[in-house]
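A.B. asks: Generate a structure from the sequence data that follows.
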Amino acid sequence: MNMTAAPAVEPRHGLGLDWNTSGPGELRRRIRAGRYSGHTGGLARGYVQANLAVLPAAYADEFARFCQRNPKPCPLLATSEPGSPRLPELAADLDLRTDLPSYRVFRNGEPDGDVASIGDLWQDDFVAFALGCSYSFEEALVDAGLSLRHWNDGSVCPMYLTDIECAPAGRFHSRLVVSMRSFTPADVIRAVQITSRYPRVHGAPVHLGMPERIGIENIERAWQGDDPVVAPGEMPVFWACGVTPQVALRAARPHIAITHTPAHMLVTDVRNASLAVG
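C.D. replies: Here you go, the predicted structure:
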């Protein structure tokens, strides 16, 4: 396969862009032009970011059922028409082939590299799914005064593969992947309250403390993302994670499938506030 290698990661400064306040359209244009290929946590403040899964139409109905049966890790925001790289309800100018900073390609269920764009891989029968991402509720946590260590140090939120089984659908099955953030006990209560208002971006945590209870043997070693620092007096808090569908794709083994590279998300024009309930 002739894949275009992802460009080197650009710094978040020095590009004439205010990363925290510039709109999502400007960020997508930079990505499309190959000027930014890093992770998107904390960027385009105020706007929804999404996980991406692209697979042949023959697998689309089963994957949609998998999402419907597992709304915590797979909160479905939008689905494309077969063959279309557009999701106009998320952004009018969005091109799914170019507008993510990095894509992960799977062949027969196995990872086959990360690439900067997927125009040369796009097929007429591809169906794309955009799923909610915890980056949206992270902004609500920060706005409420809670500290997120990975935001402060520019790292990627740690993710873990648990022993919790998702509800299967046809060829798709998976254990639950979770993301972790640690807080003081008082802030844990606030984090639960805040994220409960965002069910379309994973909602409330699935587990508090005691990582061994969900099959995480060593919390200091992330399965994906960066290894965490849990300070004395803090409790690890676990949310369902949108990397779960990547595990399900591996189980279904389509001849080709494409997702976002973890932490390199689809940035939309939808406001985070529009997803809040209550």
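A.B. asks: Could you use CA atoms for every contact and neighbour count after this?
C.D. replies: Fine.
A.B. asks: the helices in the protein, which residues?
C.D. replies: With DSSP state H, the ranges of helices along the chain come out as 24-32, 57-69, 135-143, 149-153, 185-195, 244-252.
A.B. asks: how about the shortest one: buried residues?
C.D. replies: When burial is assessed from 16 or more other Cα atoms under 10 Å, helix 149-153 yields the following buried residues: Arg149, His150.
A.B. asks: can you list the residues that contact that helix?
C.D. replies: Gly41, Gly42, Val156, Cys157, Arg181 (Cα atoms under 8 Å, 6 or more residues apart in numbering).
A.B. asks: Second chain to compare with the first, below:
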Amino acid sequence: MARAKRRADDVKSQFSAAQQARAEIRAARWSSHTSGLADDHVQGNLVILPQDLAGDFLRYCQRNPKPCPVLAVSEPGDPMLPTLGTDIDIRTDVPRYRVWRRGELVDEVSDIEALWRDDLVSFVIGCSFSFEQALLEAGLPLRHVAQKRNVAMYRTNIETEPAGPFHGPMVVSMRPFRAADAIRAVQVTSRFPSVHGAPVHIGDPRQIGIADLDRPDYGDAVEVMPDELPVFWACGVTPQAAITQAKPEFSITHAPGAMLITDLLNAQLASF
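C.D. replies: Alright, predicted model coming up:
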């Protein structure tokens, strides 16, 4: 009985961490990246599109499950996402949103209540922040977390499979590891296919079209030591590259690194 109570208290505490983080974000007291916040909880990338493009985008995600693993899709015009947590309001619960017009980034805002429309559909896509806790628990250090930086993200020359107007390059996130740790990182992250799973590339960044690791397209650069390998995972910022190609009349995404924190636990996503 005592063990069951402790387990219930642990679960309550974990859910409170996610809800507290969202409360801070909703009150505009947190507007930075979310790496390291509510560590045990699933985080998600965000894409919001008009309903007439939602079918094409869903097919794009289905054809590109490594960079675009779908965690939830809303009903048109409904800002709530009950399958991901209590009282999640997609209009207020992301630290920073990007607003796009015809594929061009036109603004970054802290909430989108004034922009909300009855035809908008929200897609929440798995994020590699969700497997970072498993990496840390396996004794694998994460330099960007230790330095309180956003993870480094890069556009590559790996083309995604098109669907309707959506196409473009895969975006990847990078974390440096020593060779033995890189092998262990592959093993750990393979357990989490719904948040990108195993890496897509290890080693020479030029082979996937990255010219300079010190100049990420999104996020913050971290040093790769001489005895380390850069390890690259598919990234949920990939849809933002597809939006620049598709040029929808109107769309909204999260700002890279500024994720939706859900009530789901990372352990729930482990496939084995």
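A.B. asks: Can you name the two of the contacts of helix 149-153 of structure 1 that sit furthest apart?
C.D. replies: By the measure Cα to Cα, the contacts of helix 149-153 of structure 1 have their two most distant members at Gly42 and Arg181, which lie 14.7 Å apart.
A.B. asks: Ala78 of structure 1 is nearest to which of the helices of structure 1?
C.D. replies: Nearest of the helices of structure 1 to Ala78 of structure 1, taken as Cα to Cα: helix 57-69 at 10.6 Å.
A.B. asks: Mind giving me the packing neighbours of that closest one?
C.D. replies: If contacts are counted by 3 or more Cα pairs under 8 Å, 6 or more residues apart in numbering; DSSP states H and E, helix 57-69 of structure 1 sits against strand 126-132.
A.B. asks: Kindly name the residues of structure 2 that line up with the strand it packs on.
C.D. replies: Under TM-score structural alignment, strand 126-132 of structure 1 corresponds to residues 120-126 of structure 2.
A.B. asks: and what of stretch 192-204 of structure 1?
C.D. replies: Against structure 2, the aligned range for stretch 192-204 of structure 1 is residues 186-198 (TM-score structural alignment).
A.B. asks: Give me the contact list for the matching stretch.
C.D. replies: 65-71, 125-128, 130-131, 134-135, 138, 199, 233-235, 269-272.
A.B. asks: cutoff 7 Å now
C.D. replies: With Cα atoms under 7 Å, 6 or more residues apart in numbering as the test, stretch 186-198 of structure 2 has contacts from 66-67, 69, 126-128, 130-131, 134-135, 199, 233-234, 269-272.
A.B. asks: again with stretch 89-97 of structure 1
C.D. replies: Counting by Cα under 7 Å, 6+ apart, the neighbours of stretch 89-97 of structure 1 from elsewhere in the structure are Pro85, Arg86, Leu87, Pro88, Ser117, Ile118, Gly119, Thr268, Asp269, Val270.
A.B. asks: equivalent range in structure 2 for it?
C.D. replies: Per the alignment by TM-score structural alignment, stretch 89-97 of structure 1 matches residues 83-91 in structure 2.
A.B. asks: quick one: Ser37 of structure 1 and Ala92 of structure 1, what's the gap?
C.D. replies: Here the criterion is Cα to Cα, to the nearest Å. By it, Ser37 of structure 1 lies 22 Å from Ala92 of structure 1.
A.B. asks: ditto for Thr162 of structure 1
C.D. replies: Relative to Ala92 of structure 1, Thr162 of structure 1 is positioned 37 Å away (criterion: Cα to Cα).
A.B. asks: Map Arg171 of structure 1 onto structure 2.
C.D. replies: With TM-score structural alignment as the matching criterion, the partner of Arg171 of structure 1 in structure 2 is Pro165.
A.B. asks: still on that earlier bit, more crowded one of Thr162 and Ala92 of structure 1?
C.D. replies: Neighbours of Thr162 of structure 1 and Ala92, each counted by other Cα atoms under 10 Å, are more numerous for Thr162; the result is 19 against 12.
A.B. asks: thought that one was touching Gly215?
C.D. replies: Yes - checked against Cα atoms under 7 Å, the pair Thr162 of structure 1 and Gly215 is within contact range at 5.0 Å.
A.B. asks: looking at it, Thr34 of structure 2 is touching Leu260, isn't it?
C.D. replies: No - applying Cα under 7 Å as the test, Thr34 of structure 2 and Leu260 come out as separate, 8.3 Å apart.
A.B. asks: Output the residue interval of structure 1 matched by stretch 218-228 of structure 2.
C.D. replies: Using TM-score structural alignment, stretch 218-228 of structure 2 pairs with 224-234 in structure 1.
A.B. asks: Give me the buried positions along that stretch.
C.D. replies: Buried positions in stretch 224-234 of structure 1, judged by neighbour count with 16+ other Cα under 10 Å: Gln224, Gly225, Asp227, Pro228, Val229, Val230, Glu234.
A.B. asks: Just give the nearest non-adjacent residue to the first one, would you?
C.D. replies: When you say that, I think you mean Gln224 of structure 1. Spatial nearest neighbour of Gln224 of structure 1, chain neighbours left out: Met159 (5.0 Å); criterion: Cα to Cα, 6 or more residues apart in numbering.
A.B. asks: same deal with the third one?
C.D. replies: Here the nearest residue to Asp227 of structure 1 in space, its sequence neighbours aside, is Arg221; by Cα to Cα, 6+ apart that works out to 5.3 Å.
A.B. asks: where's the counterpart of Arg32 of structure 1 in structure 2 relative to Asp93 of structure 2, distance?
C.D. replies: Counting by TM-score structural alignment, Arg32 of structure 1 lines up with Arg26 in structure 2. Taking Cα to Cα as the criterion, Arg26 of structure 2 is separated from Asp93 of structure 2 by 5 Å.
A.B. asks: ok, the two, which is more surrounded?
C.D. replies: Asp93 (26 against 21).
A.B. asks: Show the contacting residues for the more buried one.
C.D. replies: Shown here is Asp93 of structure 2, whose contacts under the criterion Cα under 7 Å, 6+ apart are Arg22, Ile25, Arg26, Leu260.
A.B. asks: Next, give me the two most distant ones among these.
C.D. replies: Using Cα to Cα for every pair in the contacts of Asp93 of structure 2, the one that comes out farthest apart is Arg26 and Leu260, at 10.9 Å.
A.B. asks: what's the nearest residue to Asp227 of structure 2 if we skip its chain neighbours?
C.D. replies: Arg178 is the one closest to Asp227 of structure 2 (Cα to Cα, 6+ apart), at 6.1 Å.
A.B. asks: so the one you found touches Glu228, yeah?
C.D. replies: Yes - shown here, Arg178 of structure 2 and Glu228 form a contact pair, counting by Cα under 7 Å, at 4.3 Å.
A.B. asks: Nice, that's everything, thank you.
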